[in-house]
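Student: sequence-free structure coming up:
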């Protein structure tokens, strides 16, 4: 994946979208899901994900609620740093439903994760929008928060990191799982950094949008 350098979040939909189209663990159908990821130097990453799903399941409204039990879109990120070069790396997870309820945490494995506080959630500026035939979610991932976790990060053109993006619902009536980067396990879990895909920060070239 190429992550373009952009000027602001308003430029996101000028980029080429990534698609969350690997159905997992027996899932037959998943609402079409795609997204845009851009990088503003000195500021952070901006993400928008879109799901063509009418009237998405959306019970939860509170910060760090288990939104994966609704219909949710998720983004996981892992960055390398000198601080963690010789230890098991930390990765971040961001999970959001159509109410804009955000579950956000970091840690080295699926259990014992550290949830972000209210002040940090405000910096993520997470929002969601419901339209007639789709819903979308957008958020900001500030460099200041990343460097609090990882220490100094030199993110510029040519820098790489790993990530994955998901569509999920654990609700029995609509249960489904899909990912951007394929996960090859028998047991359902998105908390598998070994299956994250590589992303590289590139220059400011523009791709086509998707509606």
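Tutor: Alright, I've got the coordinates. Predicted model only: the values in this text are computed from it and were never measured.
Student: can we go C-alpha only for contacts and neighbour counts from here?
Tutor: Noted.
Student: Spatially nearest residue to the residue nearest the centre of the chain, not counting backbone neighbours?
Tutor: Ranked by distance to the mean C-alpha position of the chain (CA atoms, centre = their mean), the top residue is residue 75 at 1.6 Å. Leaving aside its sequence neighbours, residue 75 sits nearest to residue 165 (CA to CA, 6 or more residues apart in numbering; 4.5 Å).
Student: Quickly find the element holding that neighbour.
Tutor: Using DSSP states H and E, residue 165 sits within strand 160-169.
Student: can you check residue 106 too?
Tutor: strand 102-107.
Student: following the strand holding residue 165, which helix or strand comes up?
Tutor: strand 176-179.
Student: who does that next one touch, helix- and strand-wise?
Tutor: Judged by 3 or more CA pairs under 8 Å, 6 or more residues apart in numbering; DSSP states H and E, strand 176-179 is in contact with strand 22-23, strand 160-169.
Student: Give me the contact list for the strand holding residue 106.
Tutor: 62-67, 90-96, 113-116, 121, 126 (CA atoms under 8 Å, 6 or more residues apart in numbering).
Student: Give me the contacts around the helix or strand following that strand.
Tutor: For strand 102-107, the succeeding helix or strand toward the C-terminus, using DSSP H and E, is strand 114-115. Outside strand 114-115, the residues that touch it by CA under 8 Å, 6+ apart are 64, 103-107.
Student: ok, now with 10 Å
Tutor: 63-64, 92-93, 103-108, 121 (CA atoms under 10 Å, 6 or more residues apart in numbering).
Student: show me the contacts for residue 97.
Tutor: So residue 97 contacts 56-61, 65-74, 103, 127-129, 135-137, 168-169 (CA under 10 Å, 6+ apart).
Student: Weed out the non-buried ones from those.
Tutor: The neighbour-count criterion (16 or more other CA atoms under 10 Å) marks 56-61, 65-74, 103, 127-128, 135-137, 168-169 among the contacts of residue 97 as buried.
Student: Go ahead and confirm residue 145 touches residue 123.
Tutor: Yes. Residue 145 lies in contact with residue 123 (CA atoms under 10 Å); the separation is 8.8 Å.
Student: how deep is the residue nearest to residue 103 when sequence neighbours are not counted tucked in, by neighbour count?
Tutor: The shortest distance from residue 103 to any non-neighbouring residue, by CA to CA, 6+ apart, is to residue 64 (3.8 Å). By other CA atoms under 10 Å, the residues close to residue 64 number 20.
Student: Check it against this one:
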């Protein structure tokens, strides 16, 4: 199982400015590769993907850097099927009974959900609108058969974790996984940070999440 730590963003960085946060994540934080191909026989293609992260106690900040063969971002409304596009994903469990999924395409469109033994639903659009993004490719839509590099920085406030209203990132731990996919790409792909051992593509398997510490 992979493990990582997210540092607390120092007071000198303006967290209201995602561009400043993105530069901090890129220049001052550890970079982690999303480099596992759990289903190599059926889906061998592995784009270049990495991420870095930090927190300010009230929110987690992530920057994804991607280099891939095709760039696709046709979904531009909250909770649309962004996993069909060039998509990066962050799944997090703050207890042993449930988890959240946050999925973003290359222009920052978000799909979010909550899952436990009794509930399986998409988070409300009003709640997800509290997530802010900064996409190097702008707002889209994009259908680019020739790929290249792009990056996406996101801010996910703790309030979006609506079933865990008392959770604060600072000083706590969680389990998480990070993914890159593109279901509708000319070369579909499914890659993960922590390895998944399952017979077919499925990211909704919290038993394969890695460990994340928020310093």
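Tutor: Arrived safely, thanks for sending. Computed from a prediction, not measured in an experiment: that's the story for all the values here.
Student: Provide the TM-score value for the superposition.
Tutor: Put the two chains on top of each other and the TM-score (TM-score structural alignment, normalised by the length of the first structure) is 0.82; 191 aligned residues with a CA RMSD of 2.2 Å.
Student: Tabulate the contacts of strand 114-115 of the first structure in JSON lines, adding columns for distance to residue 2 of the first structure.
Tutor: Formatted as JSON lines, the contacts of strand 114-115 of the first structure follow (distance: CA to CA, whole Å):
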{"residue": "63", "distance to residue 2 of the first structure": "31"}
{"residue": "64", "distance to residue 2 of the first structure": "29"}
{"residue": "92", "distance to residue 2 of the first structure": "19"}
{"residue": "93", "distance to residue 2 of the first structure": "20"}
{"residue": "103", "distance to residue 2 of the first structure": "26"}
{"residue": "104", "distance to residue 2 of the first structure": "24"}
{"residue": "105", "distance to residue 2 of the first structure": "25"}
{"residue": "106", "distance to residue 2 of the first structure": "24"}
{"residue": "107", "distance to residue 2 of the first structure": "25"}
{"residue": "108", "distance to residue 2 of the first structure": "25"}
{"residue": "121", "distance to residue 2 of the first structure": "26"}
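Student: Residue 131 of the second structure maps to what in the first structure?
Tutor: Aligned by TM-score structural alignment, residue 131 of the second structure pairs with residue 124 of the first structure.
Student: residues contacting residue 107 of the second structure?
Tutor: By CA under 10 Å, 6+ apart, the contact list for residue 107 of the second structure reads 72-76, 82, 85-87, 133-142, 150-152.
Student: Now do the same contact list for the residue nearest to the centre of the first structure.
Tutor: 47, 49, 92-96, 104, 163-167, 179-180, 190.
Student: Secondary structure class of the residue nearest to residue 103 of the first structure, three-state.
Tutor: When classified by DSSP: H, G, I helix; E, B strand; the rest coil, residue 64 of the first structure comes out as coil.
Student: Return the residue of the second structure aligned against it.
Tutor: By TM-score structural alignment, residue 64 of the first structure lines up with residue 79 in the second structure.
Student: Counting neighbours, which bits of the strand holding residue 165 of the first structure end up buried?
Tutor: The neighbour-count check on strand 160-169 of the first structure (16+ other CA under 10 Å) flags 160, 162-169 as buried.
Student: Have a look at how far, on average, that strand is from the second structure.
Tutor: On superposition with the second structure, the mean distance recorded for strand 160-169 of the first structure (mean CA distance after the TM-score superposition for the first structure) is 0.6 Å.
Student: residue range for that strand in the second structure?
Tutor: Under the alignment (TM-score structural alignment), strand 160-169 of the first structure falls on residues 173-182 in the second structure.
Student: Just give me how far that stretch sits from the chain centre.
Tutor: In terms of CA atoms, centre = their mean, to the nearest Å, the centre of stretch 173-182 of the second structure is found 6 Å from the chain centre.
Student: would you list every one of the strands in the first structure?
Tutor: 2-5, 18-19, 22-23, 33-40, 44-51, 72-78, 91-97, 102-107, 114-115, 127-130, 135-142, 160-169, 176-179, 197-202 (DSSP state E).
Student: separation between the aligned residue in the second structure for residue 75 of the first structure and residue 52 of the second structure?
Tutor: Residue 75 of the first structure maps onto residue 90 of the second structure when the alignment is built from TM-score structural alignment. Distance, residue 90 of the second structure to residue 52 of the second structure, using CA to CA, to the nearest Å: 12 Å.
Student: what do those two both touch?
Tutor: Contacts common to residue 90 of the second structure and residue 52, judged by CA under 10 Å, 6+ apart, are residue 62.
Student: Identify the residues contacting residue 157 of the first structure.
Tutor: Taking CA under 10 Å, 6+ apart, we find residue 157 of the first structure in contact with 3-5, 39, 41, 200-204.
Student: Dump those residues into a markdown table; add distance to residue 19 of the first structure and neighbour count as well.
Tutor: Formatted as a markdown table, the contacts of residue 157 of the first structure follow (distance: CA to CA, whole Å; neighbours: other CA atoms under 10 Å):
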| residue | distance to residue 19 of the first structure | neighbour count |
| --- | --- | --- |
| 3 | 14 | 23 |
| 4 | 16 | 25 |
| 5 | 19 | 23 |
| 39 | 18 | 29 |
| 41 | 24 | 15 |
| 200 | 17 | 17 |
| 201 | 18 | 19 |
| 202 | 19 | 19 |
| 203 | 21 | 15 |
| 204 | 20 | 15 |
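Student: Max pairwise distance over these: which two?
Tutor: Across those, no pair lies farther apart than 41 and 200, at 13.7 Å, counting by CA to CA.
Student: Are there residues contacting both of these two? Which ones?
Tutor: Applying CA under 10 Å, 6+ apart, one finds that residue 41 of the first structure and residue 200 are jointly contacted by 155-157.
Student: got those residues as CSV, with distance to residue 141 of the first structure columns?
Tutor: Formatted as CSV, these follow (distance: CA to CA, whole Å):
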residue, distance to residue 141 of the first structure
155, 13
156, 16
157, 18
